[in-house]
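> here is my input, please return the structure:
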Amino acid sequence: MTSLDAHPIFLTYIWAVAVTIIFRYVFFAIYDPDLSEPGDYQPSVMVIVPAKNESSVIYETARALDGLDYPSEKLRVVLVNDGSDDDTGHWMDKCATDFGHDVIHLSENLGKRQAIGRAMEINSSEITVLVDSDSALDRSSLIEGLRGFTSPKIAAICGHTDVDNINSSWLTKMQTQQYFIAFRTFKSLEGFFGSVICCSGAFSMYRTDVIKPLMSEWTTQKFLGRARTFGDDRGLTNLLLRDGHDSIYLPQAKARTVVPQTLRVYVRQQLRWRRSFLMESISAVTHMWKRPIGASLMFYIILSLTIMSPFVVSYFLILGPIIDGFNPLIYILGLTLIIMLHQTFYWTFQLPPADKVGFFSLMPMLPVWIFFTLLLLPWAMFTLRDGTWGTR
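Below is the predicted model:
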């Protein structure tokens, strides 16, 4: 058997993964952004919710917005019907009647960016809040989120999103832990350096005077000659970071979102997200080096590890055992230990609904991640120009 020392690239990959995991937990522990007192900053706010074919789901989202703890005279909610061909328009009109929200009906499907852009044309608020059509904000979300705008340099705040349909299936339970871990560790690390790379579309807040001038560029962005039909949240954050603005993460500004319940829908979503990650990362390569050194290093390291991962996993599970006699169980054991670490973190720091999810609910991520790395990620790489949205 050839020693693993003969493969420095794979060893470097393993050490880099270990370092990024350690850094994520270290910065989770030390992340403590400056905050104003609750209610000290109460600007005018417009909440924009674009939707297509969401039917009655949009009503529940609108109901949550109606219950926000914020002065009604300073809050405006705009629902944008992006050319739905079901009864979404009917439900939006009901939202207007029951809650007083404004509704914009588009005669055809223009895409999420264009839908948001239409609402921005009538936006005169100080702060813009973007919310996905299947998300529900907690009552205190606005008050808590606005506490983060303590500096003019901070242009965007990413809220924390948990899973709403936790117990729908084993897949939603797995995603419940994924969401918590990803937000609390990745975004805490990025937020420490004022460089959250993706202010989530589920719930994020922006300074209107900063993003409004970017609307023309953002709504018409193309990649390899084709319009960017997804990755809207990552794309907008990318433009803010490029222009020198900061973005932070506030875990106390909370929302809940509905996640895929079946593997088919989940795979389509993850394929779309991987294309988005790759497209926006390629764009960000040109300017992320200008960000604080910690943010820059982590961005380039994670991008490199992502691109390398199909080759590394192929070696440890397929080529290594054939060529070098490497025991693949060693690698699988390592992955299992990483997942156990993440599960322990979730159960240690997540208050309810931690008790609603079995401790081992994240374990299915082992075969899922291997499948995604070996097949889905390469497929995303080779089909970057495919703008197909798929289904939720």
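
> from here on, just use CA atoms for contacts and neighbour counts.
Noted.

> longest strand of this structure?
In the chain, taking DSSP state E as the definition, the longest strand is strand 246-257.

> which elements pack onto the next helix or strand after it?
Once strand 246-257 ends, the next helix or strand along the chain (criterion: DSSP states H and E) is helix 263-284. Judged by 3 or more C-alpha pairs under 8 Å, 6 or more residues apart in numbering; DSSP states H and E, helix 263-284 is in contact with helix 232-242, helix 377-382.

> measure the residue nearest to the spatial centre of the chain to residue 160 for me?
Central residue check for the chain by C-alpha atoms, centre = their mean: the C-alpha nearest the mean position is that of residue 200, 4.0 Å away. Residue 200 sits 9 Å away from residue 160, going by C-alpha to C-alpha, to the nearest Å.

> on that earlier part again, for the residue nearest to the centre of the chain, pull up the helix or strand it's in.
Going by DSSP H and E, residue 200 is not in any helix or strand.

> same check on the one 10 residues further on?
Element membership for residue 210 (DSSP H and E) is helix 208-211.

> and the next element down the chain from that helix?
As assigned by DSSP H and E, the chain's next helix or strand after helix 208-211 is helix 215-219.

> now what about the following helix or strand past that next one, what contacts it?
As assigned by DSSP H and E, the chain's next helix or strand after helix 215-219 is strand 222-223. Residues from elsewhere that reach strand 222-223 (C-alpha atoms under 8 Å, 6 or more residues apart in numbering): 228, 279, 385.

> next up, for comparison:
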Amino acid sequence: MAKGQANEEEVLLKEKSDRRLLPHVPDPLGQRTNLDRRGKYTNDEDLTTLLKEHELGVRYISRFPVKVKAESQGRPFKVTGECRDISDTGMLLAVEKDYDLLKEAKNVHLNFKVPAGSMPEGHEMRFRISGQIVRSVDSSQAVGIEFSQTLPSYMDRHKDRYLLLCAAILLAFVSLCVVLMRAESVIYFKYNAVLYSYSLIAAAFLLTRYLFGSFYRPVPINPDFTPSVTIVIPCFNEEKWIQRTILSCLDQAYPVDKLKVYVVDDCSSDQSVAKIHELLERLNDKEGDRYRVNDRVKLFVQEKNAGKRAALVRGVEQTDTDLVMFVDSDSFLEPDAVRNLVQPFQDPKMGGCAGRCDVANTYTNALTEMQSVRYYIAFRIMKAAEGVFDAVTCLSGPLSCYRRDLVMKYKDRWINQRFLGHKATFGDDRAMTNFILDHHRCGYQDTAVCSTIVPRKHRVFLKQQMRWKRSWLRESLMAGRFMWRKEPYAAVNFYIGLIVPIMAPVVVVYNLLYVPLTQHIFPRTFLVGLLLMSLMMSFAQLLLRKSTTWTFGFLFCIYYELVLLWQMPIAWLTFWKSTWGTRQTPSDVAAEEKKGQRKLKRQAQMEGGANEKG
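I've put the predicted structure just below:
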């Protein structure tokens, strides 16, 4: 999709529809096997192999040119066609001429470049790969081509090896530069102890996050560990995405008798409920008896808008499973997300666990691309570093899992939470995490992946970020009361992570305004430090994800320093507010009514003043 359309529609990966609504769900009757589209799975292979095979076989609908060199009827020929859909194992190629030659061709060589957004991140590169014709479609003059090797194998040989080396060298170089600059802070420490202390602490905080993030390893799958799970989806005015969310939660490679999906609608004013009913009817018609849809999928509609926490609690109260998962209504689970996310609960002390959240609409515009890098680093580096010590401070809303008995234990405190006399309406994920983390472990499972829709407009994004900063500040102050009891590194890292963002605006003003204006010194060292920090994010994205979005890590850091950083002082002064800003909660409605009353009062005063002058 062209960038010019970004403001009209989200740019998402377009997977070709499977023959079945729930292709990943193990058939409880044993009459079906979970075959990928090319049918290469055998009963001797395990679940992990099956999921990998399926991932390779997923087709993505796309349109891009493909150059072909081949031999047919004993002579070579060239033709340019158009890719109609592509997977890691092959593509459907349509041509306008020489179709009869192509469908009989031998020694087929393909030359094409995968556009960004056509396949999962990391695939956007040029491929020169051979293949063979495996089928033909006369009606559309298209042929199915099976690649001689999978695209990931090709990338390993022609792209990933060099990216890995270059990114690793650059990341090490940047880290060394940061260390050397902080050595300068030690030398000049006596001239400004406060400033250089902050510099040393901030650098140590960031470098140790990257260091421990590199040590992180997810819990491997134990095929015999399948606790009962209920996925609770709170829904409010999400008619656009709710069907896709429910399908992704239900279509899991997990035993049918161990997984339920409960949707709680918080009195939506759009067509969300109608969309949910429509999907349930479709599921019952196609898969109802086989997969017990009526027993496993339920919809609860709140009598009035009571907030996200109340919706989640209602879903938890209606079930009796060992674990409960919370999934946002605009988030979509990978087929093995549930299987992976339950694994840390083999540890009886594990109270909650977060999965990884990627951005679903990465390529919509520059803002979403920046967020894609930010999300990946926030989870794969920052949250993974906390996960090493089982002290994750936020089990994020898009995908998190808890022991049900713990949620029931804290539900009243959660729903009725107040801060400085105001009811807490957002920050539900951080609040529940605090309740759990106070006495239990909270982990991170990087192999449990979901993708979520992020704001594509700056106005909506800034409101979201302000809400997050307020909840972060409120819940961090609450967590500060018990984090000192955790593992020493986790505790120290938490308190440093609380101080650094709060002090950041003051430090920036001091370095970029006060020093240049009073000392007439250009803040070269400070700006170089910011550059190095941004390059660390970009090079880590390049190293770990091998995506062309890595350059947006640098842009995000600039955006943060120019815009997002200055939300923090506002959050200091308004962190008691309970309005969302991006949805019409009761608090938002009340705030709008007060704002309208103030506006009418000012207008009346102005009219009264004008009449007196007249």
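
> next, the TM-score between them, please.
A TM-score of 0.94 describes the superposed chains when it is computed by TM-score structural alignment, normalised by the length of structure 1; 384 aligned residues with a C-alpha RMSD of 1.5 Å.

> the residue nearest to the centre of structure 1 against residue 232, yeah?
No - applying C-alpha atoms under 8 Å, one finds residue 200 of structure 1 not in contact with residue 232, separated by 9.3 Å.

> related to what we said a few turns ago, highest mean neighbour count out of the helices and strands packed on helix 263-284 of structure 1?
Comparing these by mean neighbour count (mean count of other C-alpha atoms under 10 Å), helix 232-242 ranks first with a mean of 22.

> now the angle from that one to helix 263-284?
Relative orientation of helix 232-242 of structure 1 versus helix 263-284 (axes from the mean of the first three to the mean of the last three C-alpha atoms, to 10 degrees): 20 degrees.

> please identify the helix or strand for whatever residue of structure 2 lines up with residue 80 of structure 1.
Using TM-score structural alignment, the partner of residue 80 of structure 1 in structure 2 is residue 264. According to DSSP H and E, residue 264 of structure 2 maps onto strand 259-265.

> helices or strands up against whichever helix or strand comes after that strand?
As assigned by DSSP H and E, the chain's next helix or strand after strand 259-265 of structure 2 is helix 272-291. Other elements packing on helix 272-291 of structure 2 under the criterion 3+ C-alpha pairs under 8 Å, 6+ apart are helix 242-250, helix 293-296.

> the inter-axis angle of helix 272-291 of structure 2 versus helix 242-250?
With the same axes, to 10 degrees defining the directions, helix 272-291 of structure 2 sits at 30 degrees from helix 242-250.

> got the angle for helix 272-291 of structure 2 vs strand 259-265?
160 degrees.

> next one: helix 272-291 of structure 2 to chain centre, how far?
With C-alpha atoms, centre = their mean, to the nearest Å as the basis, helix 272-291 of structure 2 stands 27 Å off its chain's centre.

> list the buried ones in that helix?
272, 273, 275, 276, 279, 280, 283, 288, 291 (16 or more other C-alpha atoms under 10 Å).

> rewinding a little: tell me who's in contact with the match of residue 80 of structure 1.
Contact analysis of residue 264 of structure 2 by C-alpha under 8 Å, 6+ apart lists 232, 233, 234, 235, 299, 300, 301, 302, 311, 312, 314, 315.

> so which of those belong to strands?
Using DSSP E, the contacts of residue 264 of structure 2 in strands are 232, 233, 234, 235, 299, 300, 301.

> as TSV, the residues you listed with neighbour count and distance to residue 211 of structure 2 would be great.
As requested, those are exported to TSV (neighbours: other C-alpha atoms under 10 Å; distance: C-alpha to C-alpha, whole Å):
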residue	neighbour count	distance to residue 211 of structure 2
232	28	35
233	28	35
234	27	36
235	25	38
299	16	44
300	17	45
301	16	46
